[in-house]
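# Next comes the sequence, and after it the predicted model I'd like to discuss.
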Amino acid sequence: VEREKEIENFIPEKSYSLEIKLKKDSLTILSELYYKNKLYKTKNREELIKFCEEKLLNNLVNLKKVEEKTEKKSPPLPLKTTTLIETSQKILGYEPKQTMYYAQRLYENGYITYMRTDSVRVSDYAQRMAKEFIKLYFGEKFVGRERKIRQSKFVQDAHECIRPTDVFREEVPLSEQEKKLYQLIRTYFIASQMSPAEYLIKTYIFTNKNLGKDYFLKATFKNLLFEGFLKVLKGEKEEKEFIDLKAGEIFEILDWKIKEHITEPPSPYTSSTLIKKLESLGIGRPSTYATLLDILYKRKYVIKEKGYLRPTELGKEVCEYLIKSFPEFLDYKFTSQMEEDLEKVVENKKTYQEIISFNYEILKNYL
């Protein structure tokens, strides 16, 4: 309901930037106008046209500087319940309930580890097996180093990540949907244990006397040097052909275009992004995420519309009534603290009487 209000109250804003096509002999490249290391944007379209006509048209530009650096792209973390649900919905189109059902089947048949987990920890045994697999099929260079991972304060870490019990097992004799989910879990686990991908980034800075001190044209190109984990996790495409230039080269301005930028409202939640939000707030646990969504559907508080969750009128009314009538109980921090307190009862750090007494005192104010 809060997200729906954000979307309804959102006021889009327009701004404009300048794209310039540069030419030297048969080579053409696209650049953009920058000001003090930031893409130059203005809300005044005419101002940008005037700037272009006065400072750039019928002029040459000089390639003043070539900046070169290598950049690493880290592999994904091993899957946990929330990321399994998110990735499964994005790649396979499975709803959270479907994902957890298929994962349960894989777990019961001994093909994956426990699927209700909030941890990305990998056991020593699984790390050794993954290293052996990667070295055998891809070579030593593709074996990733151990990473230090900062986990959320809400993580219980009772179970390790979701991974195949045998990384060498390629297929499982189950339904087509379960096979696809197994392949996704296996692929992501292998990728998570591989080395980063490496790119060469070249940035070209063009200037001329008319532009002045703080304005310049910039073009960036990216070239994949080493695949790393992308060897198994395909999908990343290069946006443009890599071009190698040298400082001092002169280009003419061939053409220009005004680019319009419109700020976007927050996106409505999908099943997986709502679960991710709940996790970030410390609300719910891996064993309850799919059930929470089920309750929202069954009580007709939300409907699914073009893949997004939308609150119904009933959902809005119930939400507004509860917030107005029981503000303390509807506070996100209250729910998160309750989850923590219940964990402390399990760990014998608190008694259930303490928690009940504390909450009863709050409840008395509403009775």
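On my side now, so go ahead. What you see is a predicted model; the values in this text were computed from it and never measured.

# all contacts plus neighbour counts: C-alpha atoms, from now on.
Noted.

# which helices and strands sit right next to the longest helix that the chain contains?
As assigned by DSSP state H, the longest helix anywhere in the chain is helix 176-192. Packing partners of helix 176-192 (3 or more Cα pairs under 8 Å, 6 or more residues apart in numbering; DSSP states H and E): helix 81-91, helix 96-108.

# Residue 302 is nearest to which of those helices?
Smallest distance to residue 302 across the helices and strands packed on helix 176-192 (Cα to Cα): 15.1 Å, for helix 96-108.

# buried set for that closest one?
For helix 96-108, burial by neighbour count (16 or more other Cα atoms under 10 Å) applies to 96-100, 102-107.

# how far is that helix from where the chain is centred?
Its chain's C-alpha centre and that of helix 96-108 lie 23 Å apart, by Cα atoms, centre = their mean, to the nearest Å.

# ok, second structure coming up, stack it against the first:
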Amino acid sequence: ISNVAIAEVTDYIGKTYGSDYLPDKPRFYKSRKNAQDGHEAIRPSMPGLEPDKIKSSLTSDQYKLYKLIWSRFTASQMADCIQKTTQADIEANGYTFKASGYYVDFPGFTALYVESKDEAEEKSTQLPPLEKDMPVRCKELKKNQHFTQPPARYTEASLIKTLEEYGIGRPSTYAATITTLTSREYVKREAKTLVPTELGEAITTLMKERFPDIVNVKFTAEMEEELDSVESGDVQWVELLDGFYGDFENTLKDAKKDMEGVKIKLKEDETDLICDKCGRQMVVKVGRYGKFIACPGYPECKNIVKFVEKTGVPCPKCGGDIIVKHTKSKRVFYGCSNYPNCDFVSWNEPVNEKCPNCGEILFKKKGKKPTVFCAKEGCGFSKTLKTEEK
């Protein structure tokens, strides 16, 4: 951040919020190790130009983007938030209960900007006034059972954050990395999460078995550092590549020899279709362009059929099958198999359940609290799914 920008935003904070909201001295932040910091950070050109002042001149998306940049930039030069925490131990019939709470004593930068979270966090509350050895009355006892949950699947944002933490890649390579994972169908998107496919798991297992020294986090991060050394002139690139390729060449030869004639076999799902050329029951296969239905008698029989993933829910307009479709960007949506004669489409997954109010089919809305709802205008029915229904 330039000194001019810091002076302008400091002046704005002092006039708008008061001197208490200014730190003792301007804040300067260290860049990440792999940051491309050849220029200033993205910031508003005029810190005093508040988002609401120019809202009427911006589109909705432009306003949201500007407000995010302006708020984060301004908050980065404000004083810390001060919270006061209380912890208490309560003794009752030989048991010890612990309670904690906090309250904000001074909001600081949180008066303007609070970092959002991917995962929901339990909110702490302020405890009532407490004194040592004071008697307390039990107002209510709740029995809650908690199960250990597996780690959450990566989203695009959390995957990029992890790559940054390990020092892997550059900001300019993150989009290409995720595009490769999805376009080659190593992962698939489910709502906001990235779920590994059978192909992705098979490839990962094979690579880890054959190239354990390369397919690991440390190697990738260390290679980034060595390439930076080449850029700075501390290491010659020929020397670096020679040191790497000696061992890699032998590993590659062994892998080629051991894998000669070996094919990765993915689980093939049988369909209810019968090959009209040879009478075999056709199966689902995966190729470079995705799934397709083929005769298991290949190469004697080369009959193939376009793969259609059915949801098992009838179309509410014509009674045909609702099938899974994809946009050019691989986003999933649902449509009628009788298109173009039937134009039914939905971004939400249909479920084989009727609305108790109007009798129309219900749709599933994914998220932190998955729900099923009725899309019929004026109905308004919805319910939150239980754990076993998700």
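That came in fine, so what should we check first? Note that the structure is predicted; figures quoted are calculated from it, not measured.

# And the contacts of the next helix or strand after the longest helix of structure 1?
Using DSSP states H and E, the helix or strand that follows helix 176-192 of structure 1 in sequence is strand 197-207. Under the contact criterion Cα atoms under 8 Å, 6 or more residues apart in numbering, strand 197-207 of structure 1 has outside partners 61-75, 215-230.

# Mark which of these are buried, thanks.
Neighbour-count burial (16+ other Cα under 10 Å) is assigned, among the contacts of strand 197-207 of structure 1, to 61-66, 71, 74-75, 215-224, 226-230.

# Let me see the ranges of the helices in the stretch 1-150 of structure 1.
For the stretch 1-150 of structure 1, helices defined by DSSP state H, counting those that start in this stretch occupy the ranges 2-9, 45-55, 81-91, 96-108, 124-137.

# any idea what residue 359 of structure 1 aligns with in structure 2?
Structural alignment (TM-score structural alignment) places residue 359 of structure 1 against residue 244 in structure 2.

# just checking, that match is part of a strand?
No - going by DSSP: H, G, I helix; E, B strand; the rest coil, the assignment for residue 244 of structure 2 is helix, not a strand.

# just to revisit the earlier point, counting only strands, which of the buried ones among the contacts of strand 197-207 of structure 1 make the cut?
Judged by DSSP state E, the subset of those located in strands is 61-66, 71, 215-224, 226.

# Excluding chain neighbours, give the residue nearest to residue 105 of structure 1 in space.
residue 178 (7.7 Å; Cα to Cα, 6 or more residues apart in numbering).

# hang on, the one you found packs against residue 103?
Yes - counting by Cα atoms under 8 Å, residue 103 is a contact partner of residue 178 of structure 1 at 7.4 Å.

# residues near the match of residue 359 of structure 1, how many?
For residue 244 of structure 2, the tally of surrounding residues (other Cα atoms under 10 Å) stands at 11.

# got it, and residue 174 of structure 1?
14.

# How is it classified with respect to secondary structure?
Going by three-state DSSP: residue 174 of structure 1 is coil.

# and what of residue 165 of structure 2?
Applying three-state DSSP: residue 165 of structure 2 is helix.

# To which residue of structure 1 is it aligned?
Structural alignment (TM-score structural alignment) places residue 165 of structure 2 against residue 280 in structure 1.

# Could you do residue 15 of structure 2 as well?
Looks like residue 15 of structure 2 aligns to residue 136 there (TM-score structural alignment).

# Show me the residue sitting in the middle of structure 2 in space.
Centroid-nearest residue in structure 2, with Cα atoms, centre = their mean: residue 155, separated by 1.3 Å.

# Need the counterpart of it in structure 1.
Using TM-score structural alignment, the partner of residue 155 of structure 2 in structure 1 is residue 270.

# Go ahead and confirm its match touches residue 309.
Yes - counting by Cα under 8 Å, residue 309 is a contact partner of residue 270 of structure 1 at 5.5 Å.

# Please name whichever of the helices and strands packed on helix 176-192 of structure 1 is nearest to residue 252 of structure 1.
When these are compared by Cα to Cα, helix 81-91 sits nearest residue 252 of structure 1, at 43.8 Å.

# residue range for the closest one in structure 2?
The aligned range for helix 81-91 of structure 1 is empty, by TM-score structural alignment.

# Show me what that helix is packed up against.
Helices and strands touching helix 81-91 of structure 1, by 3+ Cα pairs under 8 Å, 6+ apart, are helix 96-108, helix 176-192, helix 271-281.

# give me the number of residues near residue 345 of structure 2?
The burial count assigned to residue 345 of structure 2 is 16, neighbours taken as other Cα under 10 Å.

# Contacts only, for it.
Here residue 345 of structure 2 is in contact with 333-336 (criterion: Cα under 8 Å, 6+ apart).

# Against residue 245 of structure 2, how distant is it?
When distance is defined by Cα to Cα, to the nearest Å, residue 345 of structure 2 is 52 Å away from residue 245 of structure 2.

# same check, this time on residue 383 of structure 2
With the distance defined as Cα to Cα, residue 383 of structure 2 ends up 58 Å from residue 245 of structure 2.

# just residue 123 of structure 2 next, same as before
Taking Cα to Cα as the criterion, residue 123 of structure 2 is separated from residue 245 of structure 2 by 53 Å.

# Neighbour count for the two, which is higher?
residue 245 (12 against 7).

# picking that back up, which residue comes closest to the residue nearest to the centre of structure 2 once chain neighbours are left out?
Nearest residue to residue 155 of structure 2, sequence neighbours excluded (Cα to Cα, 6+ apart): residue 193, at 4.4 Å.
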